[in-house]
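*Asks:* Structure of the sequence below:
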Amino acid sequence: MSAARVDARAATFSAALGAELLQLVRSTVVRVATAVLVLVVPLLAVGFAAAAEHGGDSTLALKVRPMVPGTGWDAVTGLSGQVLAVAALLATGFVVSWSFGRELTDGTVEPLLMGRASRAELASAKLLAVVSWAVVACLASVAAALVLGAATSPGAGTPWPGAARAALGGVLVALTALPFGLVATWGRGALAGVGGVLGVVVVTQVVTLTGAGPWFPWAVPGLWLGMGGAGVTVSAVQLATAPLVAAAAWLATAWWWDRAELTGR
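*Replies:* As a prediction, this is how the structure comes out:
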C-alpha cells in the first residue's frame, strides 16, 4: 500500500474517530456514566474509608469496617479501586452498548455505512472512542478520590502506589466491557448489550464464590484490587486475560461489522 493511500486511510479513520468522540460528548448516557465514575465512586470510597476510620462505634462504621483494606491512604485507594471495579464494568458496558445499539434502533446505521470509512474502521473507531473515554474517566475517578481523601485527612501512609493500582484496575475492568458492543449489534439494540452486562455481573459473582474467579476475566481485576480478600492472589498471566478479552472482542466486532447485514431487520 502506498504512503498516500495509508495517509488517506488514516485521515478517514481519524474523521470517524472524531465523529464518535463527539457523539460521546453529546450523549446523556455518557454524561450519566461519567458522573457515576468521577463523582459517585470517589464519594462512596472516601466516605466509607472515613466512616471506618473516624466513625467510632456507629452503625455505618461497624458495617463498612470489615470491607476496608487497611487504614489511612491504603483504605482510601483500596476502596476506590474496589468500587471502581464494579462501576467501571457497568458504566463502560452501558456506554459501549449504547454506542453500537443506537445505530440500529435509531436507524442511523445506513447513512453511517455510506461514509468513506470502512465498516471495520467504523467499529474500531467506536471501540477506540469508548476506551479513550473509559481511561480518562477512571483516571479522573481516582484523582477525585485523592482530592477528597486529602480533605478528610486520612493520616497514615501514602496514596502511592495504591492510586496507580486502582486506576489500572479500573481500566482493565473497562476493557472487559468491550464485548458488549458486539452483543448489542447481535441483539440489534442497546438493551441486548445492557442485558449482557448485567448477566456477566451475576455470573461473575457465582464464579467468584466457586473459587474460579482468578481465571474468569471479568472477575480478575476486582480480585487483583482486593475484592476477594487478602487470601486471593492473582498472577500476571491471570491479569492478562482482561486485555486479551478486549483484543478478541475488538477483532470479532470489526470482523462482524465488516461482513454482517446491518441495515435489515
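*Asks:* For the rest of this, base every contact and every neighbour count on C-alpha atoms.
*Replies:* Fine.
*Asks:* can you give me the helices for the stretch 151-265 of the chain?
*Replies:* Under the criterion DSSP state H, counting those that start in this stretch, the stretch 151-265 of the chain contains helices at 162-175, 179-186, 190-210, 220-224, 236-239, 241-259.
*Asks:* Buried residues in the fifth one, which are they?
*Replies:* By 16 or more other CA atoms under 10 Å, the buried positions in helix 236-239 come out as Gln238, Leu239.
*Asks:* where's it relative to the chain centroid, distance-wise?
*Replies:* A distance of 18 Å separates the centroid of the chain from that of helix 236-239, by CA atoms, centre = their mean, to the nearest Å.
*Asks:* Which strands and helices lie in contact with that helix?
*Replies:* Applying 3 or more CA pairs under 8 Å, 6 or more residues apart in numbering; DSSP states H and E, one finds that helix 236-239 contacts helix 220-224.
*Asks:* Kindly report the same for the longest one.
*Replies:* Packing contacts for helix 190-210, counted by 3+ CA pairs under 8 Å, 6+ apart, involve helix 72-105, helix 179-186.
*Asks:* Between the helices of the stretch 151-265 of the chain, which one is closest to Pro111.
*Replies:* Closest to Pro111 of the helices of the stretch 151-265 of the chain, according to CA to CA: helix 241-259, at 14.5 Å.
*Asks:* Please provide the structure for the following sequence as well, for comparison with the first:
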Amino acid sequence: MNYFIAAFGVEMYKLRRSLVPWLTLLFVMAVVSQEAGQPDWHSYLSGAVYRFTVLGSIGFGFLTSWLFGREYAERTLKDLLALPVSRLNIVLAKYAAVLVSCVLITVILFVYVLGLGMMVGLPGFSGDMIWQALGLFALTSIFNMLLCTLVAFIACWSRGWLAPIGFVFLTLILALSFGPSAVGPYVPWAIPALQTVPFSSGGTGAGILNSVSYIILLVAGAAGFAGTLAWWRYTDQR
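*Replies:* So this is what the prediction gives:
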C-alpha cells in the first residue's frame, strides 16, 4: 500500500505541474458556456449535460492519453521501471490519478454551470431539476471514465499519446453516427449521451438504454483495464 501511495503521489505531482488538467477544464467550460443563451434553466442544463457528456469525453480522453502515453513519448519509461515499485502499482496509480482528476473536473464544472446560470438570470429554477442534473453529471462522468480505460490501453499499446487521441476522436464519430440509430444502445461510446435523453425531454421521454447497454459498458471498461494491466505485466518494455 505504501508503494501505491508513493506512486499515486508522483502521478498527481505530474498532473499538478502540467497544463493538461487545466486545459481540459477550460475546454469543457468553453463547451458548456455555449448553452448560456438558452431561454430557461431546463434547456440550459439539458444542453450543458449533453455537451459535457459528448464533448467532455474528449477532455477525459486527452488527459488519460497524456498520463499513460507521456512515459513513452518522453522516453522516461525505463527510469520509471527502475524504481522499486511494481508495475501493478504504477498502473493503478495512473488510473487513480485519472479518476481523481476527472472527478475534480466534473465537480468544478458543475459549480461553474450553476454559477453561470445564476449570473445570466435564467428563469425556471428548480431544486429537483438541479439534483437531476447533478446526478447526470456524475453518472455520465463515470461512464466516460470507464471508457477511458480503453484509451489508456491504446496509449500503452501504441507507446505514445497520439494514437489514443486519434482513438478518442474516432469513438466520438462512432457515437454521433450510431447514437441516433437502433444500434446506439449497444455502442459503448454512444451510451453516455443516450443516458441524458429522459432529462432532455423533461422527463417525458422514455429511456433508450437497457440492461444489455450497461453490461456492454462495464465489459468495455473492464476489457480496457485488464488489457492495460496485462500489457504492463506481460509485454516487454522497450
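*Asks:* picking that back up, would CSV of the helices and strands packed on helix 190-210 of the first structure with mean neighbour count be doable?
*Replies:* Converted to CSV, these look like this (neighbours: other CA atoms under 10 Å):
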stretch, mean neighbour count
helix 72-105, 26
helix 179-186, 25
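*Asks:* right, so the helices of the stretch 151-265 of the first structure: which one is the most enclosed?
*Replies:* Among these, helix 220-224 has the highest mean neighbour count (mean count of other CA atoms under 10 Å), at a mean of 27.
*Asks:* State the span of the second structure onto which that helix is aligned.
*Replies:* Aligned using TM-score structural alignment, helix 220-224 of the first structure spans residues 191-195 in the second structure.
*Asks:* just how off-centre is the matching stretch within its chain?
*Replies:* 13 Å.
*Asks:* ok so, going back, save the helices and strands packed on helix 190-210 of the first structure as CSV, and put in distance to Leu62 of the first structure too.
*Replies:* Below are these laid out as CSV (distance: least, CA to CA, whole Å):
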stretch, distance to Leu62 of the first structure
helix 72-105, 15
helix 179-186, 38
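*Asks:* Of these, which is nearest Ala150 of the first structure?
*Replies:* Ranking these by proximity to Ala150 of the first structure (CA to CA) places helix 72-105 first, at 8.9 Å.
*Asks:* So which elements touch the closest one?
*Replies:* If you count contacts as 3+ CA pairs under 8 Å, 6+ apart, helix 72-105 of the first structure packs onto helix 28-35, helix 41-54, helix 119-151, helix 162-175, helix 179-186, helix 190-210, helix 220-224.
*Asks:* Quick one, which of those helices gets closest to Ala10 of the first structure.
*Replies:* Using CA to CA, the nearest of those to Ala10 of the first structure is helix 119-151, at 9.9 Å.
*Asks:* Helix 241-259 and the closest one, what's the angle between them?
*Replies:* Per axes from the mean of the first three to the mean of the last three CA atoms, to 10 degrees, the angle that helix 119-151 of the first structure makes with helix 241-259 is 150 degrees.
*Asks:* Grab the most central residue of the first structure for me.
*Replies:* Taking CA atoms, centre = their mean as the criterion, Ala174 is the residue nearest the geometric centre of the first structure, at 2.1 Å.
*Asks:* contacting residues around Ser118 of the first structure?
*Replies:* Asp258 (CA atoms under 8 Å, 6 or more residues apart in numbering).
*Asks:* ok so, going back, okay if I get the helices of the stretch 151-265 of the first structure as JSON lines plus distance to Gly72 of the first structure?
*Replies:* Listed next are the helices of the stretch 151-265 of the first structure as JSON lines, based on distance: least, CA to CA, whole Å:
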{"stretch": "helix 162-175", "distance to Gly72 of the first structure": "11"}
{"stretch": "helix 179-186", "distance to Gly72 of the first structure": "37"}
{"stretch": "helix 190-210", "distance to Gly72 of the first structure": "28"}
{"stretch": "helix 220-224", "distance to Gly72 of the first structure": "20"}
{"stretch": "helix 236-239", "distance to Gly72 of the first structure": "27"}
{"stretch": "helix 241-259", "distance to Gly72 of the first structure": "30"}
